[in-house]
Every structure is written in C-alpha cells, then in structure tokens.
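Asker: what would the 3D arrangement of this be:
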Amino acid sequence: MLEVDKILERINIVECVQDLGLYVLALSQDKVVYLNKVAEEKLGYPKEEVLGKGISFLLFSSPELLSELKTNLLKKHKFKTMVKFLNQQGKIINLEAHFYKLDLDQEESIVLMIGKDTEELVEIKEKVENLYKNQSFTEFLRSLVHDFNNILQNTLKYLKSIEENIDKPEEVKRYKFLAEKTLKSWIDLNRLLIDYTKGIKDIVSSQVEMVSFLKNNLDIFQIIAGPKIQVQLSLGCLSKVFVPGEETFWRYIFLNFISNAKEAIKDEGTIEISLSLKTIDKRYLVIKIRDTGCGIPEENLEKIFQPFFTTKKESSGLGLFLVKNHIVSLGGKIEVESKVNLGTTFKVFVPVLSANLLTPSKKVETKRLRIILLEDEPEVRASLQEILEREGHQVWAFPNYEELEQKLDEVYSPDLLITDYYMPGIKGFEVYQILKQRFPELKVLFLTGDLLNLAELPNFNLLLKPFTAEELLSKLKEIML
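Answerer: As a prediction, the model looks like this:
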C-alpha cells in the first residue's frame, strides 16, 4: 500500500482542506488508498472498511464514473464532475468533485479527488448573501441617520423662525407649512425603513401619478437643495402619467438625486427635473435629473452604481446602488451622462401604466399667429407644435438658441416667441431681448416649472407648467390683445 498520507503532507494538502470541510480521497488502480477525516465522518464508514476497496463501494449509481475518469485523465491531469456518494445511513451526498492525476514515478500514479458537498455550498452562499445584506442594511441605516439629522436641523430652523415672526401671521403660516412638510419627510423615511425590510413586492404592485407627485413635492425638494440652488420642474405636455411604485419610494429616489446634486454644485446652481415619454421595447416615462455641478470623472461613471463606491468621506456609497436596484425592480433602468465642470444628467426610464397628454378641451378663438417655439425637450416641443399648428398657427420650432440663430433667416415677421425660461446656456429672457432687436413688435410667452423663483417674470406673459392646451391658447389670446 502506498504511503499516501506522507505524499499528501508533502504537497501541503491535508491541513489546508481539513478546516474547509472538503472531502479528500486518493485512488490507486481504482481502489481507495486514502480518505481524510472529513470524508470518513461524513460518509460514516471507518477508514479500515474503505481502504483497499474499489470506489464503486461508495458510489450511488455512477458506474460510468470510472471510465469517465480514465478517459479524461489520459487527456489531461485534472477533471471536474458531479459525484453521488451513498453514506452508511443511506443518504445520498452530492459532491462537486475535482480529480487530479499525480505521477509518483514513471510507473506509479494516484488519482486525488477533492470534493465539496453542494448542499454546504448553498448554505455558504446564503450566509454570504445574508452577511452582505446585513452590511448593506447597516450602511443604509447610517445614510438614513444622516437624512434624519438634516430634517431635524431644518425643522428647528423653521420653529425658530416662527418664534421670531410671531407677530406676522403670514410668515408664521409659511414657516408652519415648511416645518410640517419637513416633518412629513421624516415620516416617509421611517416608512421607507419598514418597506426596506419587507422587500419590493408591495411597492411594485402600487402606482403613483408622477405629475401631481412632483408638483406636490417641489417645495420639499427645494428645502433639501437649499436657498442657493434653484430646483426647476419641467412637466412638458403631460397632464397625468402613472408609473409603478408608491410615493414614499419615489420621494426617497428624488431626495437621493437632489442630495447628490447639491453636493456636486457646492455653491449656486440649478437642478432641473423634467418628464417626457419614449417608446423603446415598450412605453417609458423618462425622468431627467440634470444639475450644474462639478460633474463625474469618466473613470468613475461605471462605478457609481456599485455598492460602497464613494468619493465622499461621510457617504455610505449605497445611495445610487439602492436607487438603481429599486428602479430595475420596477422594470426600468438608469443612464448617466456627465462632464467634469459642466454637470451631470441622470435619466430614469420607468414603464408607463397610463398617460394623458395636454389636449384642448374646447376651442379658443384667436387670430393666426407666426410663432417661434424654443424648447429643448423633444417630446414637449413636438406636442406644443402639434397643438399650435392644429389651431392654424405657423410654428418655427427649435431645440436650442444656437439652432435658432443659424436658421433665423428662414423666420419672417414672427408675432410671438414661446420659450422655456431656463434653456441650456441661456435664459429665455435673454433670447427675447436678442430677438426683440430684430423684430421690435415681437411678444413673448415664458414657460416655466419653477414655483419658487417667479418674481422676475411678469404674470401676463408667464405660463406655469404643467398646463392644459386650453390654458395655453387662452394665454395666447391674452398676450396678443
């Protein structure tokens, strides 16, 4: 009999595999010449009963294994397969087994089998997943604590403002409203914490109407962004759009994007949230969150959705990872575009359950106009152009000022400029001032979703998004009187 124990010790195998729970057997001429303590205990046979017997003594219905071993080990010195062993109690043990041919000299060789119980592999996998989930949950809690602290700070600030303005009823009412909204976000975070432990099933079965959701939450978004950052809302020509999820779920997602954008901007800037529809394999709502922050280096773009990746000292690195997982669970996806020092745009694609576009409910008579339409969102621009042309107006539509400037010679005697107030690189008011020099009689209608910064715009030439087609046409008539 070969001194297999000494051979195995020489190749440093015994001590390594013992603690890992690996089965180790050695075969010579198809007979078992060695089995380690793990194999002896799991199979239930004393070593003396196994040594010297053919391996078929231990196998369960695997007569083809021996020929398979010989065929494969002749071609190469290692081979992997699944093996079924039958222990002394009659239980089948499924092993993922690796076989190695070890040449001792020119005439002698042994076949070494190292195997792992597949049931134990499943258990290990579950333990690792639970460990990862617990670690993720710990980091998730840490990020929530940070949010809770921000909420408390803002609430205390508003309560102090109420005390300082106690003799000013309007100011007290305003700060009371802000404090209530801020505390409501605390309740939402608590609900999110509970929902995180329940899983995604209930969230997927719910639905939210995104237009009213964004309008109702714009003020809390502005609070999180702070006074130096404008949160702009562009709802396009959507009057209603239903998507999967529930309000707490979506509020967490938007607050995550806004918090990230705020940190990227650092001082003054804008965060624009816009909606549009796009059909790919099915109909999606595209939610764009665009900021004017410092941008993300190209080498980090593919890493930002990985768990625990962060470039910030106090960040858990789980925010965007959780957001992406939540969106994917709804059947959606996230894309990101960014340039250093120019800003970042996140695009969230989520399936549409139903949507209503702005359409005129009744005809409002007005004279036929020649209109310059300046709108950077393609779906919004197309919808507005369709509404205006349906009423008989002539429309020159452009996605940005640069294209308008290039094709300005094609525009003749325009009556009206309709422009989004916040255009990339230029404000609508600046565009109007430029065009006014060439067309002195030109009038203007500004479109905006910014509820908190309207002081610079006169009411008579302002239309707040979202609006109905009827409201648009009525405003045209009012302006052109």
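
Asker: okay, CA-based contacts and neighbour counts for the rest of this
Answerer: Fine.

Asker: how near is Phe242 to Glu123?
Answerer: Using Cα to Cα, to the nearest Å, Phe242 is found at 41 Å from Glu123.

Asker: these two: which is more packed in?
Answerer: The neighbour count for Phe242 versus Glu123, taken as other Cα atoms under 10 Å, is higher for Phe242 (17 against 11).

Asker: quick one: that one is in a strand?
Answerer: Yes. Counting by DSSP: H, G, I helix; E, B strand; the rest coil, Phe242 falls inside a strand.

Asker: want to put them side by side, so please do this one too:
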Amino acid sequence: MTALSVVGRSSKYSSPAPRIHGDDALYRVAFETSKVPTLIVDDDMTVVLANAEFAQRAGYSRSEIEGRMQWTRFVPETERPRLEKYHRIRRIDPAAAPHCYESKFITRNGSLHIVAVYVAMIDGSKMSVIALHDITERKQMEDELQKAQKLESLAHMAGGMAHDFNNALTIILSSISLARHYAAASPEAVAKLREAEKEIMRAKGLTSRLLTFSRGGEPSLKTMKIDDLVLDTAHLSLLGSDIHASYHVQDNTWHCRVDASQIAQVVSSIVLNARQAMPAGGTLSIAIENVRLDQRQHHALVSGPYVLITIRDTGIGISPEHLPRIFDPFFSTKPRSSGLGLSSSYAIISKHGGHIDIFSEQGIGTTVYLYLPAAPEDAPATVPELSERKASLLLVEEDKQVRETVAALLREYGHAVTPVPSGVQAVRTYETALAAGNPYDAVILDLSPIGREGGRGCLKALLELDAQVCVIGGSRYAESFNLAEYRQYGFAHVAQKPYNIDQLIEILRQVMLRRP
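Answerer: Modelled structure (predicted):
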C-alpha cells in the first residue's frame, strides 16, 4: 500500500511529528481531512499518527495519543489478545491476517461503539494504516431484526399450540358451565364449579402468552392513562417481599392506546424478574414520564411523542454473556422458568408500536425502559342497557366436540342454535334462512381456518348476502385479522376462546339490544 512515508521517529517517539517527503504531502492532506477515523500504527502497536477525526471520536488530543498510546488502548481488554494476534501475523505474512474485522471501540468517557476495522500494511515498513467505520447503529438494527425473526419463527407453532389448547379448554369450560347450570339447586356444587371455571380462565392466560407470538395475539387497544395500571401491577407483584418501592409519575402523562391486560403482563414480568434479582431485599424505582423522540435518538422508534416507563432495580444484574440473549424465546438462567417472560414482553411492546431496552451491570442492578406511543384521548364508550331477548344463532365451529358442547350450553340458556362445521355450509344455511324471511340474529364464527374459504372468506360471503348480518368472531388463532380493530372487518363483537359463558351471554344480550 502506498501511503505516507513516515520518517524521523526515534524508538522513543521523541519527534513531535513525522516529516513528509514531497508528494507525500498530498497523502498527508487526505489523511488529515478525512472524516474516517484513521491511525498509523508502528510495529509495537504504538500510534504514530492519528488524524483529527480519530482524536475527536476518541475524546483525546492528538498530542495525548501520538507516540504515547498503543492502538489496543482503544479496545476492551477482552478484545486485545485477538487484535495483538492479528498484528503479529500481519507482520509475518500480511495475507494471513484479516484486512477487515469487527471490534469494539472505547472512547475517553467510556462509551462503547461497534466498529469495522480496516487494516493495511505500508509498503517497505512494519507500520500499518488502520481505519475505523462505526457500525453501531447497523448492528443494533440487525439485532432487532434477529429478535423479530426469532419470534416470527415461533408464530405458527405457538398459534397452533394455542389453537389446540383453547379447543380443549373450550370443551372443559363449556361442560363445567353446563354442569353449573344443571346444579343450580345445589349452592355447594355451584361454588365448586365456579372455582373450576376460575382455574380454567387462569389457564387461558397461558394461551395468551403463546398467542403473543402469533398473529392472533394482536392487542385489543383502548385509549387510557397507564399510570394506575403500571403502579397497581407493580404493587401486587411486590406483595410479601422486602423490597422498597419508590414511584415517580410526571403530572399529566399522555394517554396511550394499549391492551391493559398485555401491558400488565409486561410490567408484572419485569417486576417479578427484579424481585428475583433482589432475594435479600433492595430498591425498585418506577418512573413514568412524557418524552418526545427523534428517530435519530432511537433507531427502533419513529419520531413522535411517547410515554416512557423506567423500571430500575438494585439487584445482582445480568452477566454480559447473558444480556444479548434475554429476549430469546425459552432462554432462562432460572430453574423451572419457561423463558417466555421477556420474549413475550418484547413482542407485546413491539405490537403496541413501542420498544423495550434493557441495560444491566452485575452487582449494580438492571434498568428497563418501556416506550409506548402516546395517543389522543378518546371519549369513554357508553354502555347500553342489556336486552333479555333470546337469539336464533348460527354456530360455525370446525371442531365437533367444541361445536356440540357450546351449542348445548347456549340452548340451556334459551337460545336457538344451528351448529355447522364449515364456512361453506354456514353461508348456505344463512342464505336459506334469509330467503325464508327468518335470518339468524347472530352468527358465532370461529376465526381459525374453516374449510376452503376460512373464517375471512366466510365473513365476506355472509356480508355479501346480508349487509346487516351480525357476526361474533370467536378468536383463538386468527392469522388474517387484527382483532383489536374487529369492527372494521364487519364484526359486531369478538368473543375470546375458551368461551366464558357469562361473558358470551353478555355479548349476546348486547347484540340483541341492537336488533330491530
């Protein structure tokens, strides 16, 4: 490589600057004015020359660097053996050492950057030219992409698992609700059956974590202030511990569009992690504040207003080797842990249009930053009076046991139910009833793929037959729908599976109130 002819340095680097021969002044100008941080390094790794850009990035003056510091002074100790090895090999056989590699660059104030290092030997000497390209932002974006790809790879598996699990829960819950109806004369039996229903609804929470990874786990968004939600969840998660909690909430925090249950799940998971990191007690501080971000400040977020939740603990911290993997699904260092807590949290916050950052230092503690997009305040919805009318229902459900159990349960509550197994049959049945002048009051439509048309095709066909059709979506694994915006697809309501009979009857009452 032709570069500066650097001469005049003694072994002690006593000369304040190298002399430049004739035309080499052109190279010196290019070196000095380049916006690429560049060094010339001697055989013993001492920096002979540093251009102005390198000095500015490093935070030192050139007089502090040149002849006084080794190149490895600017990389972490863990990186130095590798760079020293490359340096030795390059002086024996330049072709045997990599001319480009990734490393880390430490500035005077301790900030760490990921850099691409380009190295070439200077012809006729033992010196080399080193140029650095900061790729920190690119690596962070790659890391975000890898996280997203890992979660995406589990989407179909998680959705399928939730589908099957919810089918089983629907059959069990419907059967218990039916038994409770039959046992109305026995208060003791009803009480026990209600306990069983509660436990099944707790099991439903497990499927919600799986659905978070699938497209069917979209949040059901409502506009609200999140202050009380965050603090109440944190308080409950700390009950019985020796941890001192401190809270700071900025006045007039902005509203956010959130799924309250999912955000509570995120906060609970983070606070429980903090609690486990402080077995002998400690301090947990939570701050909620309004922030305005520019995309240049945070590459993972679009510019705009956000509500920032900061959760900081004084626990044992996370080791550097584990920190890059904390969002990996099923990764955990704790026994009997599912490893889904933080990966679920990451997916939830991402689906809300936000972002989660975690910084940790062993022996100091961990800080979690949750960014949620701010939203304009919406007026609260009014709740109409409920109707007692009974409905004629078309139940579309592909699973035979679920179909029969739910139909029997609805009939016990006085509703007339026609169960069908496919979308094609549902359209034909509805069309026949419509032609006879007796359209169904509502269609309960399973949104998992049904027959060849699937839930979406069935809904479209029903709307083409009757623009006034009332369709209640039964959701568990709905790959084609964002259930948070169900009305824009033509649904009157959405009922989460496994069905809670009280909630389903409530939905039917509201639906009937709107019927002429």
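
Asker: need the TM-score from the superposition.
Answerer: After superposition, the two chains reach a TM-score (TM-score structural alignment, normalised by the length of the first structure) of 0.34; 187 aligned residues with a Cα RMSD of 3.9 Å.

Asker: isn't Ser161 of the first structure up against Tyr175?
Answerer: Yes. Contact criterion Cα atoms under 8 Å: Ser161 of the first structure and Tyr175 qualify, at 6.8 Å.

Asker: okay, those two: which has more neighbours?
Answerer: Applying other Cα under 10 Å to Ser161 of the first structure and Tyr175 shows that Tyr175 carries more neighbours, namely 20 against 16.

Asker: the more buried one: what secondary structure?
Answerer: Under three-state DSSP, Tyr175 of the first structure falls in the helix class.

Asker: need the contact list for it.
Answerer: Tyr158, Leu159, Ser161, Ile162 (Cα atoms under 8 Å, 6 or more residues apart in numbering).

Asker: roughly how far apart are it and Ser259 of the first structure?
Answerer: From Tyr175 of the first structure over to Ser259 of the first structure the distance is 22 Å, taken as Cα to Cα.

Asker: Arg191 of the first structure too?
Answerer: Distance from Arg191 of the first structure to Ser259 of the first structure, counting by Cα to Cα: 19 Å.

Asker: nearest residue to Asn256 of the first structure in space, please, no chain neighbours.
Answerer: Gly319 (6.5 Å; Cα to Cα, 6 or more residues apart in numbering).

Asker: what about the one you found, neighbour count?
Answerer: 26.

Asker: just Thr138 of the first structure next, same as before
Answerer: 13.

Asker: before we move on, what about the one 5 residues further on?
Answerer: Burial of Ser143 of the first structure, expressed as a neighbour count using other Cα under 10 Å, amounts to 17.

Asker: for it, give its distance to Leu189 of the first structure.
Answerer: From Ser143 of the first structure to Leu189 of the first structure the distance is 11 Å (Cα to Cα).

Asker: what about Ala158 of the second structure, which helix or strand?
Answerer: helix 155-182 (DSSP states H and E).

Asker: Ile472 of the second structure too?
Answerer: strand 471-475.

Asker: can you name every helix or strand that that strand contacts?
Answerer: Packed against strand 471-475 of the second structure, as judged by 3 or more Cα pairs under 8 Å, 6 or more residues apart in numbering; DSSP states H and E, are the following elements: strand 442-446, strand 493-496.

Asker: and of these, who's closest to Arg90 of the second structure?
Answerer: The closest of those to Arg90 of the second structure is strand 493-496. By Cα to Cα, the value is 64.2 Å.

Asker: against which helices or strands is the closest one packed?
Answerer: Using 3+ Cα pairs under 8 Å, 6+ apart: strand 493-496 of the second structure touches strand 471-475, helix 501-514.

Asker: now do the longest one against helix 155-182, angle only.
Answerer: Spelled out, that is helix 501-514 of the second structure. Orientation check (axes from the mean of the first three to the mean of the last three Cα atoms, to 10 degrees): helix 501-514 of the second structure against helix 155-182 gives 90 degrees.

Asker: how much does helix 501-514 of the second structure deviate in direction from strand 471-475?
Answerer: Using the same axes, to 10 degrees: helix 501-514 of the second structure against strand 471-475 is 160 degrees.

Asker: helix 501-514 of the second structure packs against which elements?
Answerer: Under the contact definition 3+ Cα pairs under 8 Å, 6+ apart, helix 501-514 of the second structure sits against strand 493-496.

Asker: can we see that at 10 Å?
Answerer: Under the contact definition 3 or more Cα pairs under 10 Å, 6 or more residues apart in numbering; DSSP states H and E, helix 501-514 of the second structure sits against helix 155-182, helix 400-412, strand 442-446, strand 471-475, strand 493-496.

Asker: wait, which of these is closest to His235 of the second structure?
Answerer: Across those, closest to His235 of the second structure is strand 493-496 (Cα to Cα), at 27.9 Å.

Asker: could I get the buried residue list for the closest one?
Answerer: Neighbour counts over strand 493-496 of the second structure (16 or more other Cα atoms under 10 Å) mark His493, Val494, Ala495, Gln496 as buried.

Asker: stretch 197-213 of the first structure now?
Answerer: By neighbour count with 16+ other Cα under 10 Å, stretch 197-213 of the first structure contains the buried residues Ile200, Ile203, Val204, Val208, Glu209, Met210, Val211.

Asker: next: stretch 408-417 of the second structure.
Answerer: For stretch 408-417 of the second structure, a neighbour-count test (16+ other Cα under 10 Å) marks Ala408, Leu409, Leu410, Arg411, His415, Ala416, Val417 as buried.

Asker: what segments of the stretch 201-350 of the first structure are strands?
Answerer: 207-209, 229-234, 238-244, 269-279, 283-291, 333-339, 343-351 (DSSP state E, counting those that start in this stretch).

Asker: now the fifth one against strand 333-339, angle please.
Answerer: Relative orientation of strand 283-291 of the first structure with respect to strand 333-339: 30 degrees, computed using the same axes, to 10 degrees.

Asker: against which helices or strands is the one helix or strand Glu163 of the first structure maps to packed?
Answerer: Taking DSSP H and E as the criterion, Glu163 of the first structure maps to helix 118-164. Where contact means 3+ Cα pairs under 10 Å, 6+ apart, helix 118-164 of the first structure is packed against strand 92-103, helix 169-198, helix 210-225, helix 247-265, helix 319-329.

Asker: let me know the angle separating that helix from helix 319-329.
Answerer: Interaxial angle, helix 118-164 of the first structure versus helix 319-329 (the same axes, to 10 degrees): 110 degrees.
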